[in-house]
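In: Whatever this is, show me its structure:
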Amino acid sequence: MVTEQALFSIPSDGVVRSSKIHRHHIPLFAGKLPNTVAAKRFSAALDRHDWNRNPLIYALRRKRNQRISVRSERRETYDALGTALMANCDYNPDSDHLFEVMCSTEQLAQQTGQLHVDAATGRKTCDPVYKALKDWEDAGIIVVLKGLDPDSRQQKAMRIWIKPEFFAGLGFSVAELREIVNKFRRWLERKGLRETYRDRYSEHLKRLARSNVADITDKHSLKNLLKKIKRHVLGEDAQQQDEKKRIVSDLEQHLIKTEEALSAAPAKEERRYWKLYAAWKAQQPTATSYALENTARQNRPELSVANGEAYWRYLVELIPPVGS
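Out: This is a model prediction of the structure:
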């Protein structure tokens, strides 16, 4: 819903003055919530959440000397934006860091109906979203990475991670959070989506590298913080077990691809000649097979085991007839 009409007041001097527009749009999540248990559970908790009773938001407002009760407009923004974060959050423990919001601030504003485009200039603004993110960053429930573009002297696009404290405010303990993340990993394995999500995360990192987004490369303290959060949620042992499972999974995938390659039509033909020669060689004295292989090297020095089918086929052709 758009409320772009300015409020007018007519003072005693008869001059009409327009007051500042209170807000352009009413916050409402209009994105798509993923069909995963993690996103649905956190979203359902947000629907029941009272931001006035959130201990970290309460502490922040006291620190700022603001009134304790959050205005209804800001609470509506919190609700819509929180759902957008849940919908775009990366719950995959295979990723470098947990709980990254894998979309831009502009996309968050679009999904919450808070992206305003000025009709005259075409300038895009989403101040309510920025203010809400600033509140949450100051309250210590999200991590925001910012950067300055040295050429344009403007702020780069932000990267956002959700901290466990955000979920704690919704009523989730670390143990419950760990259980949800582990269930998400098992769901990926059961659905065969682990590799898909890993590729998705890889594409996300490549997209960030191509875009004007704040770079985490030299932010060592931030990277250490994000690693600490991941260890805190997964647990040291769980993280090590997860890494072992990832390595085993990679090996299994490699073996599957190797077997598929060997079972292809050309490979079957190649193995047929190798089996024929191996069966003959097993019935011969070592000197006989050695002499035949030596003859092959002299007659066709360009052939070797590396040539595969051609090499084994030539050896089979050199096998003397039975009784000769």
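
In: From here on, just use CA atoms for contacts and neighbour counts.
Out: Noted.

In: contact partners of stretch 115-132?
Out: Contacts of stretch 115-132 with the rest of the structure, by CA atoms under 8 Å, 6 or more residues apart in numbering, involve His24, His25, Arg74, Thr77, Tyr78, Leu81, Thr105, Glu106, Leu108, Ala109, Gln114.

In: How about stretch 175-189?
Out: Thr36, Val37, Ala38, Tyr91, Asn92, Pro93, Pro164, Phe167, Arg194, Val233, Leu234.

In: follow-up on the earlier one: out of the contacts of stretch 115-132, which are buried?
Out: His24, His25, Thr77, Tyr78, Leu81, Thr105, Glu106, Leu108, Ala109, Gln114 (16 or more other CA atoms under 10 Å).

In: May I ask which two of these are separated the most?
Out: Farthest pair in the buried ones among the contacts of stretch 115-132 (CA to CA) is His24 and Thr105. Separation: 17.5 Å.

In: Could you also give me the structure for this next sequence, so I can compare it with the first?
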Amino acid sequence: MSDSVLTGRPVHRHLIPHFDLKSKNPIAKMLMTHIEKHNFQRNPYLNKMRYAGGVVNLGYSQKILPARTNRLRIEREQTLRETMKALVYCANYKLNSESLFEIKMSVKSLAKQINQLHVSEPTKKYRHGRDNYNPVLNALKDLAAAGLVMLQQNYCVKLKRYQSMRIFITPELFSSLGVNKKTIKKLIHSQHKHDVKSGYDVNKENKAQHLRALVSASIQENDSHALKALKARIKNEFNLPGDIKDIKKKLASLIKNQKSDNAQTEAPQKPQLSAEQQFNRLVVNLNVPAFSIFEIEERVREQHPALDKGSPPYYEAMIKLVKDFHQ
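Out: Take a look at the predicted model:
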């Protein structure tokens, strides 16, 4: 009899993932409902990543995921579903926070929440046992390669080990679930008004997080360029109210139009050509031969003996003769 019959589970799987916590946050509650109904086999972001492969950018290192079949195994789909539930449950939805959409939890705690933390028996190498949560790590890497989350993990020279991994939800996760970003933005702003009435201070919270990161060397503080770009994008898309964003767009377009109008009005006028330059250009355009120019000069001397050679009236007379000669 096989091991799967004896244990009631596949041989390669230690625990069955499940997430049973219920959130009171309206944003997390709505997202968890969409995740429960979502068909991961038809997720365009995951299908594109599995078909073409992907790159997991960890901030200062990269991991390349090879191309795979688009068909997800049931175990992988279950792990993705429960992991995504835990992510939206633990995410930060505080407006004007420096860590908006960040998961304030370690990967080990995240795996424990979804029943994927397997502690092996003590061995000679691991005398206290070994914590294994590779299914959750693989699920996070798949989501990161698909662009649904961002992972950041730096190496600490002082501790000689990697610091705790930071996880951020990207706006693409909402669109992959069929949730409009305007709906999320509306819920975030309404929750912010309720928090302000309750006495929540955003600046105080940001300062406390910064001091906590300075005290503990295992917490990352320096952001990579990709993370800074993501924070700026989230701030632009979710922190600003819609009316202020429209006003900024109108102002930017007005400033751009005004600059273009000023550039047109203040454009330097082309300097007029001198009589000599006009004559030389006319000779080139009409392809006047040299012997004709000598004849024209003799005529000018005969008709206008008082004109000085090389003066503007002298060249004006020559221009007139050239035009009459080549008409």
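
In: As CSV, the contacts of stretch 115-132 of the first structure with secondary structure and distance to Arg64 of the first structure would be great.
Out: Formatted as CSV, these follow (DSSP: H, G, I helix; E, B strand; the rest coil; distance: CA to CA, whole Å):
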residue, secondary structure, distance to Arg64 of the first structure
His24, coil, 26
His25, strand, 26
Arg74, helix, 16
Thr77, helix, 19
Tyr78, helix, 18
Leu81, helix, 22
Thr105, helix, 25
Glu106, helix, 27
Leu108, helix, 26
Ala109, helix, 25
Gln114, coil, 25
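
In: on that earlier part again, now, of the contacts of stretch 175-189 of the first structure, which are buried?
Out: Among those, the ones that count as buried by 16+ other CA under 10 Å are Ala38, Tyr91, Asn92, Pro93, Pro164, Phe167, Arg194, Val233, Leu234.

In: what does the first one align to in the second structure?
Out: By that I understand Ala38 of the first structure. Under the alignment (TM-score structural alignment), Ala38 of the first structure maps onto Ile27 of the second structure.

In: And the last one, by the same measure?
Out: In the second structure, the position corresponding to Leu234 of the first structure is occupied by Asn239, as judged by TM-score structural alignment.

In: wait, isn't its match in contact with Asn96?
Out: Yes - in this structure, Asn239 of the second structure is within contact of Asn96 by CA atoms under 8 Å, at 6.3 Å.

In: Trace Lys248 of the second structure over to the first structure, please.
Out: For Lys248 of the second structure, no residue is aligned by TM-score structural alignment.

In: what's the burial count for Lys248 of the second structure?
Out: Per other CA atoms under 10 Å, the neighbour tally for Lys248 of the second structure reads 12.

In: how much space is there between it and Leu110 of the second structure?
Out: For Lys248 of the second structure, the distance to Leu110 of the second structure (CA to CA, to the nearest Å) stands at 40 Å.

In: go on, Asp131 of the second structure?
Out: Distance from Asp131 of the second structure to Leu110 of the second structure, by CA to CA: 13 Å.

In: residues contacting the residue most central in space within the first structure?
Out: Per CA atoms, centre = their mean, the C-alpha nearest to the average position across the first structure is that of Tyr201, at 3.9 Å. Contact analysis of Tyr201 of the first structure by CA under 8 Å, 6+ apart lists Ser95.

In: just Ile142 of the first structure next, same as before
Out: With CA under 8 Å, 6+ apart, Ile142 of the first structure has these contacts: Leu133, Trp136, Ile160, Trp161, Ile162, Lys163, Glu165, Phe166.

In: Asn43 of the second structure too?
Out: Contacts of Asn43 of the second structure by CA under 8 Å, 6+ apart are Ser176.

In: which residue in the first structure lines up with it?
Out: By TM-score structural alignment, Asn43 of the second structure lines up with Asn54.

In: can you check Ile169 of the second structure too?
Out: So, by TM-score structural alignment, Ile169 of the second structure is matched to Ile162.

In: Please report the distance of the residue lying closest to that match once chain neighbours are set aside from Asp135 of the first structure.
Out: Distances taken as CA to CA, 6 or more residues apart in numbering put Ile142 closest to Ile162 of the first structure, at 4.5 Å, once the chain neighbours are dropped. In this view, Ile142 of the first structure and Asp135 of the first structure are 9 Å apart by CA to CA.

In: can you pull out the helices in the first structure?
Out: Taking DSSP state H to define them, one finds helices in the first structure at 37-48, 55-63, 72-88, 105-111, 127-139, 164-169, 174-191, 194-210, 220-234, 236-262, 265-282, 286-299, 309-318.

In: List the residues that contact Asn239 of the second structure.
Out: Asn239 of the second structure neighbours (CA under 8 Å, 6+ apart): Leu95, Asn96, Lys185.

In: which one in the first structure is aligned with Glu82 of the second structure?
Out: In the first structure, the residue paired with Glu82 of the second structure is Ala80, using TM-score structural alignment.

In: Touching, that match and Thr112? I think so.
Out: Yes - contact criterion CA under 8 Å: Ala80 of the first structure and Thr112 qualify, at 5.6 Å.

In: what residues do these two have in common as contacts?
Out: With CA under 8 Å, 6+ apart as the test, Ala80 of the first structure and Thr112 both reach Pro27, Leu28, Phe29.

In: among those, who's most crowded?
Out: Pro27 (25 neighbours).

In: residue in the second structure matching Phe29 of the first structure?
Out: Match for Phe29 of the first structure (TM-score structural alignment): Phe19.

In: How many residues are close by Gly199 of the second structure?
Out: 8.

In: sorry, back to before: distance of the residue nearest to Ile162 of the first structure from Trp161 of the first structure?
Out: 6 Å.

In: swap in Arg190 of the first structure?
Out: Taking CA to CA, one finds Arg190 of the first structure at 27 Å from Trp161 of the first structure.

In: same check, this time on Pro150 of the first structure
Out: Separation of Pro150 of the first structure from Trp161 of the first structure (CA to CA): 24 Å.

In: So which of the two has more stuff around it?
Out: Legend: neighbour count by other CA under 10 Å for Pro150 of the first structure and Trp161, higher for Trp161 (20 against 9).

In: doesn't Gly53 make contact with Ala144 of the second structure?
Out: No - counting by CA under 8 Å, Ala144 of the second structure does not reach Gly53; the two are 11.7 Å apart.

In: out of the two, which sits in the busier spot?
Out: Each of Ala144 of the second structure and Gly53 has its neighbours counted (other CA under 10 Å); Ala144 has more, 24 against 18.
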